[in-house]
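Participant: What follows is a predicted structure for the sequence shown.
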Amino acid sequence: IGYDADDPHAEGEVGKVGVSITSLKDMMTCFNGIPLGKVSTSMTINSTASTLLSLYIATGESQGVKSGQLRGTTQNDILKEYIARNTYIYPPRPSMRLIGDMIEYCSKKVPQWYPVSISGYHMREAGCNAIQEVAFTLANAIEYIQTCIDRGLKIDKFAPRLSFFFCCTSEFLEEIAKFRVARRIYAKILKERFHARDPKSLQLKFHVQTSGESLTAQQPDNNIVRVAIQSMAAVLGGCQSLHTNSKDEALALPTEAAVKIALRTQQVVGHESGITKTADPMAGSYYVEYLTDTIEDEVNKYLKKIDKMGGSLAGIERGFFQSEIRQNAYRLKQEIDRGERIIVGVNKFTDTTEQKQEIMKIDSSIQDKQMRNLRELRNTRDNKKAENALSKMKSASEKDENLIPYILESVRSYATLGEISNTFREVFGIYQPKETF
């Protein structure tokens, strides 16, 4: 959320949930020996996505790779942050401006990049149901698309580079139907509402991650089975890429052994099950078709309701999404507590003789090392050049200019992630959410 490793807000957090990237020097170190013109890189980053993309572009430049050759994805879905995940910095409207800037810049300068991956995953993990996951994700997609159109972009210029990210729980048949509904409704929205003509614009390209929320700290070996079920549902539902969670993720970051089991699960499904040999293999199943039609009807009801509010931004500002998710999460918790929803090893088939699990521990010296690197960077860079670049960026942010070129100039001058984020904080402010239930 835009803090350097030596910021007091980052104390104890550096390296805990990802690679610590503070400056261009860090990004170049991270990709040292990896030719960026030959790989595709996915970055789970949101509030600071514009800075991370700029760091990646500048790293490519250091390797002699032009921005047009770069391939990859930035998650960059800030709307779901306000709804569920909460790693936002600025208020919604300036944040949407940054996303619009990225989509516009990528459509012209980084055409092989997916600038936003519109995510239902985090909302599902926060407690919403399958219907809400699809409805809220597509509502957010509509908001992003409309933002780009309002900036003068043509739908077929940027829509083919939009991607999606969904969750998959153990509700096997419902999950398969959910993915079918998402594709069906999205194609209709793009064709009928936004008048897209390029067939690629109508394609809902989505990544799936198995449900972390469904994994239990009790009897963690059971999680291997859960992940296998979920990964099969994702494949049968038509995902383009898949992440299988590790069995120990309810306890800590996964161990190498647990990660290997998760990888082998995906490989067995992909190479031994035969379910990847045809598209939409569950089509025609009476129950799956019934679920698909039922979920579609309910999703459309939500979309109409959100449209009447004025779209996702208005819904977020009213607390609509947050309230819907919290109410559903509370209902699910009550069902588990009452034993109406069985969680094996938690409220039924429990085991009091469980053995202690080996868990991953992060080396606390990582933060000290990063802080030393930052001190060295600030002592060796051209500080005047960095200050000038940040000043230009601040001035542009107070006007109506695309900010990506200014962020690029700042990272090339070795301005840090925190310095860039703090500059925007001065102009845009910090988001303060309203209480909802």
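Facilitator: Structure received.

Participant: from here on, contacts and neighbour counts on C-alpha atoms
Facilitator: Noted.

Participant: So for this protein, which residue is the most central one in space?
Facilitator: Of all residues in the chain, the one closest to the mean position by CA atoms, centre = their mean is Gln75, 4.2 Å from it.

Participant: show me what contacts that residue?
Facilitator: By CA atoms under 8 Å, 6 or more residues apart in numbering, Gln75 lies in contact with 42-46, 49, 115-119.

Participant: Are any of those residues buried, and if so which?
Facilitator: Neighbour counting with 16 or more other CA atoms under 10 Å marks 45-46, 49, 115-119 as buried within those.

Participant: Turn those residues into a markdown table, including distance to Lys191 and secondary structure.
Facilitator: Below are the buried ones among the contacts of Gln75 laid out as a markdown table (distance: CA to CA, whole Å; DSSP: H, G, I helix; E, B strand; the rest coil):
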| residue | distance to Lys191 | secondary structure |
| --- | --- | --- |
| Ile45 | 30 | coil |
| Asn46 | 28 | coil |
| Ala49 | 29 | helix |
| Pro115 | 21 | coil |
| Val116 | 20 | strand |
| Ser117 | 20 | strand |
| Ile118 | 18 | strand |
| Ser119 | 21 | strand |
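
Participant: second one coming, line it up with the first:
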Amino acid sequence: GTATESNARYKQLIANGTMGLSVAFDLPTQMGHDSDAPIAHGEVGKVGVAIDSVDDMRVLFGGIPLDKVSTSMTINAPAALLLLLYQLVAEEQGVPAEKLTGTIQNDVLKEYIARGTYIFPPKPSLRLIADIFKYCRAEIPKWNTISISGYHMAEAGASPAQEIAFTLADGIEYVRTAVAAGMDVDDFAPRLSFFFVARTTILEEVAKFRAARRIWARVMKEEFGAKNPKSLMLRFHTQTAGVQLTAQQPEVNLVRVAVQGLAAVLGGTQSLHTNSFDEAIALPTDKSARLALRTQQVLAYETDVTATVDPFAGSYVIEKMTDDLEAEIVALIDKTEQLGGAVRAIEHGFQKAEIERNAYRIAQETDAGERVVVGVNRFQLDEEEPYEPLRVDPAIEAQQAERLAELRAERDQQAVDTAL
């Protein structure tokens, strides 16, 4: 909701030994709007923290040693600005930029396909991304400059093959843009990372991740001539599938999240986000967020699934599924290339139409009962138990507007206008 609330929660996490922080920004911030803009009304602080100025960033990370934590920021169109505010706050703490570690999502192409929080047209957005690659190589060398995301496409209804194909096609577009801007592929490719979903279909998800690694390594080596082995790596974060969670019988989601998390780990993810069981209802309560964390900890410490990198290697079922998915993914990438690459395909509406067609098919199968969703179209209860979700205080918006009014009253407006 607010920078102050988030800061308090961060400090509690650090006290508990957490060294990696994840910050999501509210929709007005993602769209480049101030919190007191009319279009922002009703959305301030709802799906993340509101950041209107460097002062908000100071509050958000006040007293948190930015040379000791790695910060992941879910931000796309205004990623350059938010990263700069973070760097400025670090410098005020006496932390040089070369010591900062973290990630900005910075993947604007998937916004045109699945989310819609873009500000600029595709080509200027690509130029900004290439500029960020260059800037971070020179100024913030340990920063992960992009997290190329298939998660949001999957949440919009993409199949596993579509999720991987359209994400890797976006990645190819980013690499081409950076190379065209004069960068050597091995100068930036090791900092590229990806973000995928994990569904309840364990075997298919494992095969999906295995196929994705094969394809990316081949593309980087054969198309772009990458020589650094790190440039060939598909480094990826995984989030469990929010779209598969239900408002009906929400406790059943604990089982779904555990299965999805298991699929991600068996598939070789390097980083994992487990959703809360009340994801389909509201933002998580403290209890549901803690249970999501405990799910990860059980997988990490009470099972042996992390003891080997690719535990299903050699299984005839998994190897066959991997080969089949790889062929399907490559065919979709080839179609994207025939349209002129990811940006031209977006302009044709190709990826969006393909995803919507698959989403409609899933909806039809669910409505007909061919696809079982426990608690929704089978195994329902006659009466649902009441559940009290977390509710965001509407006073947050007024408080943020007050902070902005004070900032505007105190700053040198002529200096602001000159700088702009």
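Facilitator: Yes, it's here. The structure presented is a predicted model; accordingly, all values stated were derived computationally and were not measured.

Participant: now, among the contacts of Gln75 of the first structure, which is nearest to Leu24 of the first structure?
Facilitator: Nearest to Leu24 of the first structure, judged by CA to CA, of the contacts of Gln75 of the first structure is Ala49 at 14.1 Å.

Participant: before we move on, back to that, so which of the contacts of Gln75 of the first structure is the closest to Gln367 of the first structure?
Facilitator: Ile45 (19.7 Å).

Participant: Map that closest one onto the second structure.
Facilitator: Using TM-score structural alignment, the partner of Ile45 of the first structure in the second structure is Ile75.

Participant: what do you get for Tyr90 of the first structure?
Facilitator: Superposed on the second structure with TM-score structural alignment, Tyr90 of the first structure falls opposite Phe120.

Participant: Show the contacting residues for its match.
Facilitator: So Phe120 of the second structure contacts Ala77 (CA under 8 Å, 6+ apart).

Participant: now with 10 Å?
Facilitator: For Phe120 of the second structure, the contacting residues are 77-78, 108, 126, 128, by CA atoms under 10 Å, 6 or more residues apart in numbering.

Participant: and the two most separated of those residues?
Facilitator: Counting by CA to CA, the most remote pair of these is Pro78 and Leu126, 12.4 Å apart.

Participant: can you give me the helices for the stretch 151-300 of the first structure?
Facilitator: 155-158, 172-188, 222-236, 256-272, 286-309 (DSSP state H, counting those that start in this stretch).

Participant: possible to save these as a markdown table with distance to Ser395 of the first structure?
Facilitator: A markdown table is the format used below for the helices of the stretch 151-300 of the first structure (distance: least, CA to CA, whole Å):
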| stretch | distance to Ser395 of the first structure |
| --- | --- |
| helix 155-158 | 28 |
| helix 172-188 | 38 |
| helix 222-236 | 46 |
| helix 256-272 | 46 |
| helix 286-309 | 34 |
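
Participant: Now tabulate these in JSON lines and tack on distance to Arg341 of the first structure and mean neighbour count.
Facilitator: Output for the helices of the stretch 151-300 of the first structure, formatted as JSON lines (distance: least, CA to CA, whole Å; neighbours: other CA atoms under 10 Å):
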{"stretch": "helix 155-158", "distance to Arg341 of the first structure": "43", "mean neighbour count": "18"}
{"stretch": "helix 172-188", "distance to Arg341 of the first structure": "15", "mean neighbour count": "21"}
{"stretch": "helix 222-236", "distance to Arg341 of the first structure": "15", "mean neighbour count": "22"}
{"stretch": "helix 256-272", "distance to Arg341 of the first structure": "26", "mean neighbour count": "15"}
{"stretch": "helix 286-309", "distance to Arg341 of the first structure": "20", "mean neighbour count": "17"}
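
Participant: Roughly how far does the residue located most distally from the centre of the first structure sit from Asn222 of the first structure?
Facilitator: The C-alpha centroid of the first structure is most remote from Thr353, which lies 37.8 Å away (CA atoms, centre = their mean). Going from Thr353 of the first structure to Asn222 of the first structure by CA to CA, to the nearest Å gives 15 Å.

Participant: The aligned partner of Ala126 of the first structure in the second structure: neighbouring residues, count only.
Facilitator: In the second structure, Ala126 of the first structure lines up with Ala156, judged by TM-score structural alignment. Look at Ala156 of the second structure: counted by other CA atoms under 10 Å, it has 19 neighbours.

Participant: what sits against Ala156 of the second structure?
Facilitator: When contacts are counted by CA under 10 Å, 6+ apart, Ala156 of the second structure touches 113-115, 150, 163, 243, 352, 355-356, 358-359.

Participant: will you turn the residues you listed into a markdown table that also has secondary structure?
Facilitator: Formatted as a markdown table, the contacts of Ala156 of the second structure follow (DSSP: H, G, I helix; E, B strand; the rest coil):
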| residue | secondary structure |
| --- | --- |
| Ile113 | helix |
| Ala114 | helix |
| Arg115 | helix |
| Gly150 | coil |
| Glu163 | helix |
| Val243 | helix |
| Lys352 | helix |
| Ile355 | helix |
| Glu356 | helix |
| Asn358 | helix |
| Ala359 | helix |
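
Participant: What is the nearest of those residues to Met183 of the second structure?
Facilitator: Closest approach to Met183 of the second structure among the contacts of Ala156 of the second structure (CA to CA): Gly150, at 25.1 Å.
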